[in-house]
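[1] Sequence first, predicted coordinates after that:
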Amino acid sequence: MTYGKDVRRALREPTRELRRAIPGVYEGYAGLHDAVMARGALDQRTKELIALAVAVSEQCDGCIAAHAKAAVFHGVEPQEAAEAIGVTFLLNGGPATVYGARAYAAFLEYYEEQAQRHS
């Protein structure tokens, strides 16, 4: 199992069904996402590192997959992702070592895919 593509694939249809049931809620959440992730005092790559770390802390595989992919898209390097994930160990202990490993695997999955496209 991968922690990026497989998780996103498994969530695709249930998410579509829920989005059809509550489209306004999803539109509101999308607006919040766009506002939060817009470039400001913090750039998008920094915000994605924060989001990836929070996803580990919240033990959310879907969030991990989404923010690992977005972090790669915004130019985050493996060592930066690893160190951001490492911060979660301080505050979450053992569970962060499990979800942190999942997050790093998801990050590397997208990072290696991008590297292959650019080689």
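    Alright, I've got the coordinates.
[2] switch to C-alpha atoms for all contacts and neighbour counts from now on
    Noted.
[3] Do you have the strands of this protein handy? List them.
    For the chain, no strands are identified by DSSP state E.
[4] Compute the number of surrounding residues for A103.
    Neighbourhood size, A103 [other CA atoms under 10 Å]: 31.
[5] Relative to D34, how far out is the closest residue to it other than its chain neighbours?
    Distances taken as CA to CA, 6 or more residues apart in numbering put I64 closest to A103, at 5.5 Å, once the chain neighbours are dropped. Between I64 and D34 the computed distance is 18 Å (CA to CA, to the nearest Å).
[6] ok, and here's another one to check against it:
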Amino acid sequence: MSKMKQSIDEVMEMMGDLSKHQPESLRHFNAFMGEVLKGGVLDTKTKELIAVGTSITARCGYCIALHVKKALDAGANRDEIFEAATVAMLMGGGPAMAHIVEVKKALDEFA
């Protein structure tokens, strides 16, 4: 299994386990995430590109993998995703730039 897909699968498995112990908390978190990322004034693709950038500045490898995949699924292309990544680099500096490696891995795997 590929590294980025494995990362997503591991977190999804953990969320399944967590839902057994904290079902209401996880249900509310998932509902909130779905509400935030659905299309509104900003379409889903734009929101996922924002999520890619914030995932980079948060230095969350799993988040990067998930939101690159979701951005691609929403119609984003490599250039749009890399442009969002450079905005994150502006705000997050060198550490954010280093996490763009994870963006490239996810693009190579999912695009």
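    Here it is on my side, so go on. Keep in mind that what you see is a predicted model, and the values were worked out from it rather than measured.
[7] Quick test: name the residue nearest the centre of the first structure.
    Geometric centre of the first structure, nearest residue: H67, 1.7 Å, by CA atoms, centre = their mean.
[8] quick one: that residue and E48 touch, right?
    Yes. Contact between H67 of the first structure and E48 holds when scored by CA atoms under 8 Å: they sit 6.0 Å apart.
[9] Could I get the full set of helices for the first structure?
    Taking DSSP state H, the helices of the first structure run over residues 5-21, 23-37, 44-57, 61-73, 78-92, 94-117.
[10] helices and strands around the shortest one, which ones?
    The reference is to helix 61-73 of the first structure. For helix 61-73 of the first structure, the contact count by 3 or more CA pairs under 8 Å, 6 or more residues apart in numbering; DSSP states H and E identifies helix 5-21, helix 44-57, helix 94-117 as packing neighbours.
[11] can you tell me the mean distance of the shortest one from the second structure after alignment?
    So that's helix 44-57 of the first structure. For helix 44-57 of the first structure, the mean deviation from the second structure after alignment is 0.4 Å (mean CA distance after the TM-score superposition for the first structure).
[12] just the angle between that helix and helix 61-73, please?
    160 degrees (axes from the mean of the first three to the mean of the last three CA atoms, to 10 degrees).
[13] so what's F32 of the second structure up against?
    Going by CA atoms under 8 Å, 6 or more residues apart in numbering, F32 of the second structure touches no other residue.
[14] Identify the residue of the first structure aligned to it.
    Counting by TM-score structural alignment, F32 of the second structure corresponds to L32 in the first structure.
[15] Pick out whichever of I64 and D34 of the first structure has more residues nearby.
    Neighbour count, other CA under 10 Å: between I64 of the first structure and D34, I64 has more, with 31 against 11.
[16] how about that one, what does it touch?
    Y3, G4, L52, A55, V56, R102, A103, A106.
[17] 7 Å instead, please
    Residues in contact with I64 of the first structure, defined by CA atoms under 7 Å, 6 or more residues apart in numbering, are L52, A55, V56, A103.
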